[in-house]
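> The following comprises the amino acid sequence and a computationally predicted model.
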Amino acid sequence: MRRSNLAERPAPDPPSDADPLYAEACRLWAAGRRGDAIQRLDAALRLKPDSPDALVMGGYMLGELGRPEAALRFYRRALDLDPLLVVAHANSGKLLVELRRPAEALEAFDAAVALKPADADAWNCRAGALRELGRLEDSLVAARRALALRPEFAEAAINLGNALLKLDRMEDALKAYRRACALRPGYAAALCGEALALRNLGRYGEALAAFEAAEALGSREGVAGKGCLLLTLGDFTRGFEGYEARWLSGKSLADALGKRFPTWSGPGSGQERVLVLNDHGLGDTIQFVRYLPLMAAAGVEATFVCPPNLHRLLKSTIPGRLVETPPDESFDAQIAVSSLPRAFRTSLETVPATAPYLSADLALAARWAERIGPAGFKVGMVWQGNPHPEADRARSFPLAAAAPLGTLPGVRLISLQKGYGEEQLAGLPRAMRVETPGEDFDSGPDAFVDTAALMAHLDLVVTCDTSVAHLAGALARPVWVALKSDAEWRWMTERDDSPWYPTMRLFRQPRRGAWTEVFAAMAGALSETLAPRRPAQAARAPCSIGDVVDRITILRIKRERMIDEDKRANIERELRLLEAEAQEGGVVGGAVDVLTDGLAEVNAQLWDVEDALRVCERQGEFGPRFVALARSVYALNDQRAALKLTINRLFESALIEEKSYG
C-alpha cells in the first residue's frame, strides 16, 4: 500500500524562505539522499511550523522510516491546519492499516473519498479496511468502485478477489485474481490469490503451478502457500519446509517472534536448552505441544512461552517449563512450536499420534460428572470458531443444522460453546433442545479446564474446525469434526480420519455450504453407534461396578509387573474377561475413563508402598519410616474408596461398598 509522498495541491501561501527548503527536501528525498532531505525539511519547519505541505512530507518520511506513530502526529497536525488535505487522510489510513487499527483507518479513507470521490486509490484502501472489519459486502462495493474509476488497477482486482474469497465465492474470486494477473503479468500477489482460489476449488495441480510461479518471482507468500498445499496433499516433508515461510501478523516468522538464538534443528545434538515460542492460536498450540515430551525424551530442556491461560491445562502432562514471556536468559536455540514437526522430520507415516497427551483435572471431572449425570448418550456441541473478521468464517456451522442428532432416542446435546455463538441457543427449532453447563463453565482465567473435565463425561464431541477439536483429540475423546468442503491443510483431503488424532472422525461437506448433508451423515453414523449400546446397569458382576473397575486396574498393574509367565497368563485371562464385561455393560468412556486412571494411579502407589513395607519387615526396620508408610496405606485406601464410590454413583450401581471407621 504505497503512500503519496507530496502534498497533492498547489501551495496557496506566497513564497517564503521555507518554501525553497521544502522543495529541496522533496527533491533530495526523491534522489535517495534521505539524511539531507530530512535536514532540509527540519529547517523548513523551523521557519514555517504551520506549513501543511511540509508536515505532510514529514509524515511521509517518518512513515517510510518505520516511525508510524510519529508520522500520524504530523498528518494530524497538517489536517488540523487544513482538513481538506486528501493525501493526509489517505496516508494516515494506510499507516493505521499497518498498525492493525482498521476502524480508524476506515474513518480516514471515508474522509478521503468524501473529499475526492474519483480517487481510485482511496476507494481501494477503503475496500481493504472494510474487509478487515468483516464488512465483506461493503468491501466488494468499494473494490468495484476503484476498478470502475481505474479499470487497469491490479491492486483493486486483488482486493476484490480477497473479499470474494472470504465470502466463499471461489469462482468469482478466481476471476478477480486472474484479472489482476492479466493487468500486471508477473504479479506475485495475484498469482498467490489465484492459487488459493484454485486450491479451495479442489484444483490442486493448477494451484501448485500458480504457487510455484509466485515462488519463482521471489514471493515468500508463494513458498508458504505451496507448503500448505503440499501438507494438504500429504507431502509433509516438503510441506513443512515451505511452511517455515509463513507470515505472522504481517511479518516473517523470525521478525514476528524475535531472533535471539539459533533455530533449533531437531534432536541429536545432546543436552540443550531450547526456547519454544508460541506462534499461532490455541488449536495449533494444542496440536503441536505433543512434541515437547519428545524433546524431553531426547534430553532437551525446553522452556515453552505460551499464553498463561493454557498453563493449567498443559502443566500436568507436558514436561518442561511454561512461561508467559521469554525469560532474560541465554538458550542454545529457539524454535516456534508450529515448526517442531519439521525439526522432528515428521512424515505422514511418523506423526506422533499417541493419545492422550493431555488430561483433565480429576477433581473437576468428578464435579462435572455429578452435575451432568449418567443419563443418555451425551454429545458435546461446538459450532462457532474464531469470530475475528480475518478468520475463516466458513468453518463454522449453524447450530440448528445439527438438529438431526438431537432427534435420536436417548441423545442429549450439551453445549460446550463459550462466548461468541451462544446467541444461537435462543433461536433453535422448537423440537431441538441443547443443554447448557451454566454460567460458571470455563469462566475463570484458565482456558479449557472445565471443557476438558466435562469432555471426560461425554460419550462424543461434535465440533466445527476449532480449538475444541484439537482439545478432544489430545484428550483421546471420541470426536467428530464437521468440515467445510475445502478444509484446512491439517485435515488433508477425502479421508475421514486424522493422522494426528486416533479418536477423531471427519465429516466433510460434499459441496460448498452443504451442512445439511454433513449432519444427515452424522445422524446415520450416530444411529449405528447407538444400536448395540446397552445400559451400564447390565454389567454382570456379583459386586459393585466400582469394584469391577478397581479389579481391572489392579490386574493391569500385575500384568506389567509380574515376571512369572504362568501367573501372567492367568492375569491376562481374568483381565480379558473383566474388560469384556465392562465393555459390554457400557462401563467405558466418559468420566469412567478419568476415574479409572485415578484408581490406577492410587493402586500403583499402594503397590509401591506395600513393597516398601515388606522391605522394612525383612530388615527389621519398624521405626518412623515404617509408621509413615503404614499410615499412607490408610490415606491411599481412603482415596481408592472415594473413587470407587464416585463410579458406583455415576452408574447407579445396584451394589455399593460401604465403609465405617471406629
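Nice, thanks for sending it over.
> can we go C-alpha only for contacts and neighbour counts from here?
OK.
> what about Trp515, how many residues close to it?
Burial of Trp515, expressed as a neighbour count using other C-alpha atoms under 10 Å, amounts to 23.
> Next up, a structure to set beside the first:
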Amino acid sequence: MPGNAANAIDQGMRMLARGQTVAAAGHFRRVLRRDGHNAGALHGMACVVRACGRDDLAIGLAGRAIEIEGAAHYYVTLALALMARGHLAQARAAVNIAILKAPRDPMACAAQARIAEACGDFATAESACVQAIAAAGGAAWRPRADMARFLWRRDRRDDALSWMREAYRLSPLEDTAMFHELVEMLLGCGHLGEARLSLEAWLRHLPDDALAAGNLGAVLFAQRDFTGALPWLRRCADVMPNADCLNNLGLTLMALGEVEGARQALSMARDMRPGDGRIAVNLATVLSEQGEGRDEAASLCRAVMEDAQADSHTRAQARFNLGTILLAQGRMAEGWACWEARHVLMPAVETHYPVLPCCDRALVTNGPPMAEGGTQAERRIVVRAMQGMGDTIQFLRYVPLLARRWRVVLVLPPALHRLARSLRDRTGAPVGSRVEIIAPDDRYPAGVFAQCDLFSLPHLLGLDVLPRPVGAYVGPHGPPRRAGRVRVGLCWSGNAQYRFDRLRSVPAARMALLRDVEGVEFVSLQHGATAGDLPFPMEIPAMDDVMATARVIATLDLVICVDTMVAHLAGAMGWPVWLLNRHGGDWRWSAALDGGGASPYGQWGSCWYPGVRQFRQAECRTPPDSWDDVLMQVRDALRDWRAARDVRS
C-alpha cells in the first residue's frame, strides 16, 4: 500500500505539471480515500486547488500536510498560497522555514524571490534568484527565466535580456512561450534587427504561429518596411485578431495610403480595447485624414485628454492631434494652444547652450525694459526651429512681429541661413538689424535671457484669427524674370521619412501626364533627383541650399508641387504655386484656411500665401491612382494658363 500510494502521488504530480488537473486530482483522491492523513496526497490536492485558483483551500490543505509531515516543498506551496491571498508576512515566514529545511532547493529559493519582491525587499529577491540558479545547476532554464522577469520588472532591461537569451538557449526546442517572451524583451530594448532575424527564422519552422507573424509585422512597421509588414499583420489579424495587431495593421495601411482600410482596422482594435488611449488617438488621426471625420476625431482626442488612466505621452498626443484638427477648422486660438503639446512629444535635444527660461505670452507681447539713460536694454530672445524646413519657412513670417518688440537670436540649420537673412516684414523692409541668425552649434551672443520655439510664436503672440496672406517675405531681391519661354518647376515628392508621405507624394511616373503641354519648359525642383528619377526629360538645376533653390524658383513662371518645402518656399517668395493636395490633407491647406476674398482663388486658395492655387483630391482613394484626376485637372489648367499668357502677350 505505501508503495502504491507513493506511485499514485508521483503520477498525479507529473500530470499536474502537464496541466492535467482533473486526472491528477483523481490520483490524489484515491489515495486519500484509503488514507485521509496521507501528507503527500493532501499536498497534491493543495497544488490542484491552487491551479484552479482556490488558494484559500490550498492554505488549509497544505497546512494539514505540514501538521503530518513538515516537508520543505509543503511549506513552499503554503507560502505561495498565502502570498496569493495577500498574507505576505505569513508567506514570508513559511518560505523562510522552507529555506531552512532545504537551503539548496531551487523551488524554495524561487518562491523566496517572488515573496520578497511582493514585500518590496528587492535585494533579497535578487539574491534568492541567484541562489535558485546556482541550486538548479548550469542547464536549468526556469530560474534564469525567473531572474530575467524579475530584472525586467525592475526596469533593468539589458540585464534582463541577457538572462532571457540564456534561458531560451537552454529551454526545450520550440518552447513557444519562452520564444515570445524573448521577442518581447528584444523589442522592449529596441533590438529590432535581432528580433526580426529571430522571428523570420522561427516562422520558417512554424509558419502558423500567428503571434509571431503579428510581431514580425510590428517589427517591419517600426523599421518603416510597410509593404513587408502588411502580409504578416494580415495573417495575424485573420487567425488571431487582437487589439495590438489590428492597431499595427491600421497604422501600416495608413502609411501605405489605404485610409479606409486603416479606419476599419483601428475601429476594430478600439472595439476590442475601448480604454486604450493610443488606439483612440490613432483612430482619430485616420478620421481626421479622411477630412469628413474631424468632429468625431476631435471627440476621441478630448476623451483621451480627460482619461486619468491614459499615460502623459498619450494625453499629449491627443492634445496635439486635437490642435491640428482645430487649426484645420480655423479655430486658431484654441488650436495654437493645443498644438503646444508637441513639446512633450519631441525627443529631448542635447545642447551645449545654457538652459534658458521659456517665454510666456506676457513676456513676448511686452517690449523690453528700458536701461538707465532711457535706452533699450540689449536683451535678446532665442527662437529655435524644431521642425522641418518647410514648416520653418512658413513660420518665419512671425519673426518680424517678435522683432518689433525684442531683439531675436534665430537658431536655424545652415541650409536656411542665406534665405533667412533675406527676411522682410509686411512692408517689405528688412529685419536683419533686429534678428541675428546662428547655427545650432554656434555660441549664444551676449544678452540672451529667454527662449521659445519658432512654431510657438502664433500662440505666444496671441494670434487668434486666420493668418492673412502676405506678400513676399523671403527670397532673392532683383528684377522680375524677363519674358521668354514659359518655365514651370515641378516637385512631386517630399521627405520619405514622413509617415504619410505615400499619401502626399506623387509617383514620378504619374507626373508624365504633364509632359504633353506645349510651349512649357519644365524644371525639376525635386531635391537630389537625377536624370533617372525624372518622369520625363527636364532641366536639373543645382540647388546647394534653400537660397539656391529660391534663386531657381525666381527664374520660373509657375511652381507645381506637392505639400513640401518647395510649396512654402515659393509661396513665401510670392510666386504662383499650384499645390497638389491629398484628400483631407495637412491642416495648413484645409478648406477652412482657404484665404477667402484675400485670395484670387477663393476656396481653392490659401490664407498663407496669395499665389497658391490648390488642386485637391475629390475623395479618399488609395495611391497612386488617387492622383490621376488631379493631374488631369492640372494638365488642362496648365494648357489654359499657357494659352492665356499667349493672348496677353
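Cool, got the structure. Only a predicted model underlies this, so the values are computations on that prediction, with no experimental measurement involved.
> distance of Arg502 of the second structure from Glu292 of the second structure?
For Arg502 of the second structure, the distance to Glu292 of the second structure equals 20 Å [C-alpha to C-alpha, to the nearest Å].
> More neighbours: these two, which one.
Arg502 (22 against 12).
> Need the counterpart of that one in the first structure.
In the first structure, the residue matched to Arg502 of the second structure (TM-score structural alignment) is Arg393.
> what's the spacing between its match and Gly513 of the first structure?
Applying C-alpha to C-alpha to Arg393 of the first structure and Gly513 of the first structure gives a distance of 11 Å.
> now do Thr232 of the first structure
Per C-alpha to C-alpha, Thr232 of the first structure is found 20 Å from Gly513 of the first structure.
> Those two - which one has more neighbours?
Taking neighbours as other C-alpha under 10 Å, Thr232 of the first structure and Gly513 compare with Thr232 leading, 21 against 16.
> Just give me the match in the second structure for that one.
Checking TM-score structural alignment: Thr232 of the first structure goes with Ala328.
> The nearest residue to that match once chain neighbours are set aside and Cys491 of the second structure: what is the separation?
Leaving aside its sequence neighbours, Ala328 of the second structure sits nearest to Trp587 (C-alpha to C-alpha, 6 or more residues apart in numbering; 4.3 Å). The gap separating Trp587 of the second structure from Cys491 of the second structure is 20 Å, by C-alpha to C-alpha.
> Compare neighbour counts for these two and give me the winner.
Between Trp587 of the second structure and Cys491, Cys491 has the larger neighbour count (other C-alpha under 10 Å), namely 26 against 20.
> That one maps to what in the first structure?
Per TM-score structural alignment, Cys491 of the second structure is aligned with Val382.
> So its match sits against Thr463, correct?
Yes: Val382 of the first structure is within contact range of Thr463, at 4.5 Å (criterion: C-alpha atoms under 8 Å).
> Which residues does stretch 378-398 of the first structure contact?
Applying C-alpha atoms under 8 Å, 6 or more residues apart in numbering, the external contacts of stretch 378-398 of the first structure come out as 131-134, 166, 168, 399, 411-417, 420-421, 424, 455, 457-468, 483-484, 487, 513, 515.
> Kindly state which residue of the second structure is aligned to Asn159 of the first structure.
Per TM-score structural alignment, Asn159 of the first structure is aligned with Asn248.
> Actually, Ser359 of the first structure.
The alignment partner of Ser359 of the first structure in the second structure, by TM-score structural alignment, is Gly475.
> isn't there a helix covering its match?
No: counting by DSSP: H, G, I helix; E, B strand; the rest coil, Gly475 of the second structure is not part of a helix but coil.
> which residue ranges form the helices in the stretch 151-300 of the first structure?
Applying DSSP state H, counting those that start in this stretch to the stretch 151-300 of the first structure gives helices spanning 154-166, 170-183, 188-200, 204-216, 220-232, 236-243, 253-257, 282-288, 291-297.
> tell me what the next helix or strand after the last one is packed against?
For helix 291-297 of the first structure, the following helix or strand on the C-terminal side (DSSP states H and E) is strand 300-305. With contacts defined as 3 or more C-alpha pairs under 8 Å, 6 or more residues apart in numbering; DSSP states H and E, strand 300-305 of the first structure has these neighbours: strand 272-277, helix 291-297, strand 321-323.
> how far does the first one sit from the chain's center?
Chain-centre distance of strand 272-277 of the first structure: 21 Å, with C-alpha atoms, centre = their mean, to the nearest Å.
> The last one too?
Centroid separation between strand 321-323 of the first structure and its chain, computed with C-alpha atoms, centre = their mean, is 19 Å.
> Where does it end up in the second structure?
The alignment of strand 321-323 of the first structure onto the second structure (TM-score structural alignment) spans residues 437-439.
> repeat for the second one
Taken onto the second structure by TM-score structural alignment, helix 291-297 of the first structure occupies residues 398-404 there.
> State the distance from the most centrally placed residue in the first structure to Thr529 of the first structure.
Taking C-alpha atoms, centre = their mean, the centroid of the first structure lies closest to Gly283, which sits 2.8 Å from it. To Thr529 of the first structure, Gly283 of the first structure is 28 Å away according to C-alpha to C-alpha.
> unless I'm mixing things up, Gly266 of the first structure is touching Pro341, no?
No: using C-alpha under 8 Å, Gly266 of the first structure is not in contact with Pro341; the gap is 9.3 Å.
> more crowded one of these two?
Neighbour count, other C-alpha under 10 Å: between Gly266 of the first structure and Pro341, Pro341 has more, with 21 against 16.
> mind checking what that one lines up with in the second structure?
Match for Pro341 of the first structure (TM-score structural alignment): Pro458.
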